[in-house]
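Colleague: sequence and predicted structure, then a few things I'm wondering about:
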Amino acid sequence: MDFMNGNQDRNEQKANSAASFKAYLLKNNTKNNLNLYDHLTQLLMKVMDERPQNVVDVFEDMSRDVKRGLFEQKQSTLRDLPQTTAAELVAEQQRQLFSRDQEDELVDTPYPNVNETSFYLEQAGVSLGRVEMQRIFLALKQLVDSQALQHCRFWGKILGTQSSYIVAEAEYREGDEDEEQIAEEAAEEEEREGTQENEVDPLPPSTFKPPPVVPKEAIGTGANKFVYYVCNEAGLPWVKLPSVTPAQITIARQIRKFFTGKLDSPVVSYPPFPGNEANYLRAQIARISAGTQVSPFGFFQAGEEEGDEEEETHRDSYEVNLEFEGMPVVEMAEALSSWVHHVQHILQQGRCTWVNLAVKQEEETHDEEEGEDRDEELDEPTQEVGPPLLTPLSQDEEVFNTPPWSSKISSVLTSQHAIAILRSNLWPGAYAYACGKKFENIYIGWGLKYAGEGFSPPVPPLPQKEYPSGPEIAEATDPSLEEEQALKEALEEQQAAQEEMDESDEEEEEDDD
């Protein structure tokens, strides 16, 4: 029994020692999280798979290969490829502004000196910074070289929620107005034809006659006198804005929307705006220009045009007065009568020149079928007349008990070198300065007009009635059983009396015969 117990104890000791030895082999290294048991297992499997002839000589090399195969690279010394940021992309495109292909000739350029304008505006406390103004100056030069414009100037900057718009104002060359008009008419005709082709199952014609559409002004006249180009950053491609229509100006006066910085964004508003953000931007530019583009009195004079004196209010042309010698800065800073509007006023109709919609067009008259009665002529509307061109600012009316303009001098300490500064209170962000024979207008703002203490959007109209209500259309109340019986008896009595009268008439006719 003692012999058997001794063998059992020895077996248990061997088992315990084997377990402790295996536990020792399974102990992980703290550096690389490996253990000898797994390493020997993988090494023996590698020896059995490859079966080298001189396994004793290459055993250490195979052990090294096993360890190298288990090695995982935790940190690479190679740098990741840097991603190009949006600022770097803009800077790459702006670098083209500073490239010089050939020597510039010393000739008159169609764009003004933006750096000089920036110097004077800094005295008024209005500026975008010299760096950005220099980039805008070079961007205008690039625009003039690519589009071959006759005249171009920096109109201003309209801020947006996502990005802003840098606006350049250009003037059409002689002959370009007709080509642009033909191109826009062709584009509108293609759009209408495309809409008609997409209608697979057109709706039945309606008898409703919409009110006449106010025609837009021809390119090069009125609100479409100038063409405008915009870009989000100086150096990015310039985009030409479409011409503005009276409907767009009319709806733009009834809504207030911040710009997003994307021209193709929809304008969600009430009343619905006829167009996208590009059209809304063009309408706001036309409104701002008509209300804030001013010049010293006497700098411009009315252009010579053939016509009656009664049509003086419709003139939109002016020319520089070569005899203008400038006005004192102090006088321009104190009197609003020394400033005038040199852009036509936009009427309530949405045009600068009023058009009579009651007069039928000749084309509509020829399209009427013969023999049909013509519709009654519309009542003759009252002609709307706006202030004439070059009207002094002293005649501008107040809005919400707020004076339309505020003027000051840039410095009272050195008045001999100061400039006159004019600020619009109706369009916050519109400024003008004058110094001798030099003046300039600029707008830097959100593109919204001053609306008083609060803005209340228009209330939607009441829904139209589906049909007129009256006794001839309204359904009568169902009669009771007694009323139906009484009506039936009355009808029978009436029919019997009518038969008796007919029989008596026949008997009288027979007696006469």
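Modeller: Thanks, I have it.
Colleague: alpha carbons only for contacts and neighbour counts from here, please
Modeller: OK.
Colleague: what count of nearby residues applies to the nearest residue to K437 once chain neighbours are set aside?
Modeller: Distance criterion CA to CA, 6 or more residues apart in numbering; nearest residue to K437, sequence neighbours excluded, is G326 at 5.0 Å. G326 has 15 neighbouring residues, counting by other CA atoms under 10 Å.
Colleague: let's bring in a second one:
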Amino acid sequence: MSSMQKDVESYKKLLKGLKSNTGDDLYSHLIEVFGHLMRHYPEDALDKIEEVSYLCKNKDDVNIQEFLKIAEEIRFKTCTEANSEYSFKAGKLFEAPVLEEDEEPPEKAPVGNVPDLITLGRVFEWAGITFGEKEYFLLQKSLAKLAETSGATKIRFWGKIYGTNRDYYIAEGVKEGDEEGEGDEEKPADFEARGTGVNQFVYWVAHDSLSEWTQLPDLFPKYLKVSRDIKISFTGDLEKDIVTVPFFHGKEKHYLRAQIARIHHGTTLVPKGLYRTNEEDLKEIEANEPEDEENKYVPQTENQNHLSNWSHYPKGILQNCRTQHMDPEPEEEDERDPEEILKEIEAKDPYDPRLKLISDDSEVEKGVPAWNIRLHGDKERQKTIRGKTEHNGVIVVKSNRWPGSVTVWKGVNWHQIYVGNGHKYEIKSYFPVHSPYIPEDPEDIEEHPEPNPQEVEAPPANEGEGAAEGDKEGEGNNDE
């Protein structure tokens, strides 16, 4: 027998020799306590050791199985209910219509274009963004079902915005026809109709891949205006009131819709050279398609690794919270031509140039550029089996002005996604700061009456005073 085994046996013998008044030894008590802890409290054994020890010592007066059985049933019931609810929700994405005998399945309406999220997810991983293949698969099924029920012609996964209680998954799509989602609120005169301006796309939100999608209302300029002056965290409740200064006349769904529009119009990019401005109207763009297809410009990975080869795609949002100035309505006393008034308005609130290069964007702050770009993976082209060459590198373009907005380029395609808190990077603080340190008052100086020689009596002369100065030692000796 080894020395370690001898020590173990001696400790066992020592513990068995320590007995209580009832005759129970410490060794048996510890075996019983640790057995219950391993079976019932494996994750919080240290916190439960005193409780279980008390129950074991008082098992004649307390039914220990009742306590442990209840705790075990609660954990099992909670886990079972969660798995059952998850399976039920996930199963609804795959369920087929129930048909009677000899009944033919109904014809399904055509589903709009839904990108392959599983393939895109592998590309987004190069930018450090992933939800897992399982979640992408469920999102893919959920978006396909949304396209079927909503009638949208195009739908894509726009991204995710974090909330304090629940997050928002966001889907972007093109939906024609009725304009739902605005509620009973009357549309203002400066409202941009669906399919144009800030309402070019329709957006839906869900809290996870198994939740129902809720369509967000179309955006009114008044909500966009106030959103530029406030900053508040999302909670995950679309109907929550926004209490800020200045006051926001809407719910969280309106604030969320405004932030989505600001992110979309500020960070959506296209490779340089694919589009050109319209010669007749410089505020519009068109595809750059030459007559000779052989000379058609095709962006390459080597070129797209530079900020100067990326351009802003959508129109910028003006100070009037629209993408287009409205035709002016001159006052009765104003006899100027409406075109002259419109030119004056545009001079005060000019349009951003279309297809503006992101390399021309101003810095976020001193030393911090508006965009970062990086090439991941292969740095050079590789030969294929067919003798051609291809570039397998992945280019990631990240916005510093809107942290979380990412554009990823791979091959000849580019994709965009946003994952963040939905706020713009700003230096200024929206919260009250501590007041500056106020030092304590200094001690007051003792006050004395102002001296007046005419009123103050001369002090009596001390003994020895009045003697001639020459009598002092070392004085009165004149060398002249």
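Modeller: Alright, I've got the coordinates. The model shown is predicted, which means the values in this text are computed figures rather than measured ones.
Colleague: need the TM-score between these chains.
Modeller: After superposition, the two chains reach a TM-score of 0.62 (TM-score structural alignment, normalised by the length of structure 2), with 338 aligned residues with a CA RMSD of 3.6 Å.
Colleague: ok, back up a step: contact partners for the residue nearest to K437 of structure 1?
Modeller: 296, 299, 435-437 (CA atoms under 8 Å, 6 or more residues apart in numbering).
Colleague: out of these, which comes closest to E489 of structure 1?
Modeller: P296 (95.2 Å; CA to CA).
Colleague: that closest one maps to what in structure 2?
Modeller: Per TM-score structural alignment, the equivalent position to P296 of structure 1 in structure 2 is P271.
Colleague: neighbours of the closest residue to K187 of structure 2 other than its chain neighbours, how many?
Modeller: Closest residue to K187 of structure 2 apart from its sequence neighbours, by CA to CA, 6+ apart: F220 at 7.7 Å. By other CA under 10 Å, 23 other residues sit near F220 of structure 2.
Colleague: cool, D281 of structure 2 as well?
Modeller: Neighbours of D281 of structure 2 (other CA under 10 Å): 8.
Colleague: how about it, secondary structure?
Modeller: coil (DSSP: H, G, I helix; E, B strand; the rest coil).
Colleague: so how far is E192 of structure 2 from it?
Modeller: 20 Å (CA to CA, to the nearest Å).
Colleague: before we move on, what about I118 of structure 2?
Modeller: The value you get for I118 of structure 2 to E192 of structure 2, if CA to CA is used, is 35 Å.
Colleague: which of those two has more neighbours?
Modeller: E192 (21 against 18).
Colleague: tell me the contacts of the counterpart of the more buried one in structure 1?
Modeller: In structure 1, the residue matched to E192 of structure 2 (TM-score structural alignment) is E217. Residues in contact with E217 of structure 1 (CA under 8 Å, 6+ apart) are 223-224, 245, 351.
Colleague: ok, 10 Å please
Modeller: 223-225, 243-246, 350-353, 355 (CA atoms under 10 Å, 6 or more residues apart in numbering).
Colleague: now swap in G163 of structure 2 and tell me
Modeller: So G163 of structure 2 contacts 207, 233-237, 420-422 (CA under 10 Å, 6+ apart).
Colleague: same thing but at 8 Å, please
Modeller: Per CA under 8 Å, 6+ apart, neighbours of G163 of structure 2: 233-236, 421.
Colleague: tell me which element the aligned partner of P82 of structure 1 in structure 2 is part of?
Modeller: In structure 2, P82 of structure 1 lines up with K77, judged by TM-score structural alignment. Using DSSP states H and E, K77 of structure 2 maps to helix 64-92.
Colleague: next SSE after that helix?
Modeller: Using DSSP H and E, the helix or strand that follows helix 64-92 of structure 2 in sequence is helix 117-124.
Colleague: helices and strands around the helix or strand following that following helix, which ones?
Modeller: Next in sequence after helix 117-124 of structure 2, counting helices and strands by DSSP H and E, comes helix 133-150. Under the contact criterion of 3 or more CA pairs under 8 Å, 6 or more residues apart in numbering; DSSP states H and E, helix 133-150 of structure 2 touches helix 117-124, strand 154-161.
Colleague: now helix 133-150 of structure 2 against helix 117-124, angle please.
Modeller: Relative orientation of helix 133-150 of structure 2 versus helix 117-124 (axes from the mean of the first three to the mean of the last three CA atoms, to 10 degrees): 130 degrees.
Colleague: tell me roughly how far helix 133-150 of structure 2 lies from structure 1 on average.
Modeller: Compared with structure 1 after fitting, helix 133-150 of structure 2 deviates on average by 1.3 Å (mean CA distance after the TM-score superposition for structure 1).
Colleague: which residues in the stretch 201-350 of structure 1 form strands?
Modeller: 226-231, 239-240, 294-296, 300-302, 318-320, 339-341 (DSSP state E, counting those that start in this stretch).
Colleague: give me whichever of the ones you listed is most buried.
Modeller: For these, average neighbour numbers computed from mean count of other CA atoms under 10 Å are highest in strand 294-296, which has a mean of 25.
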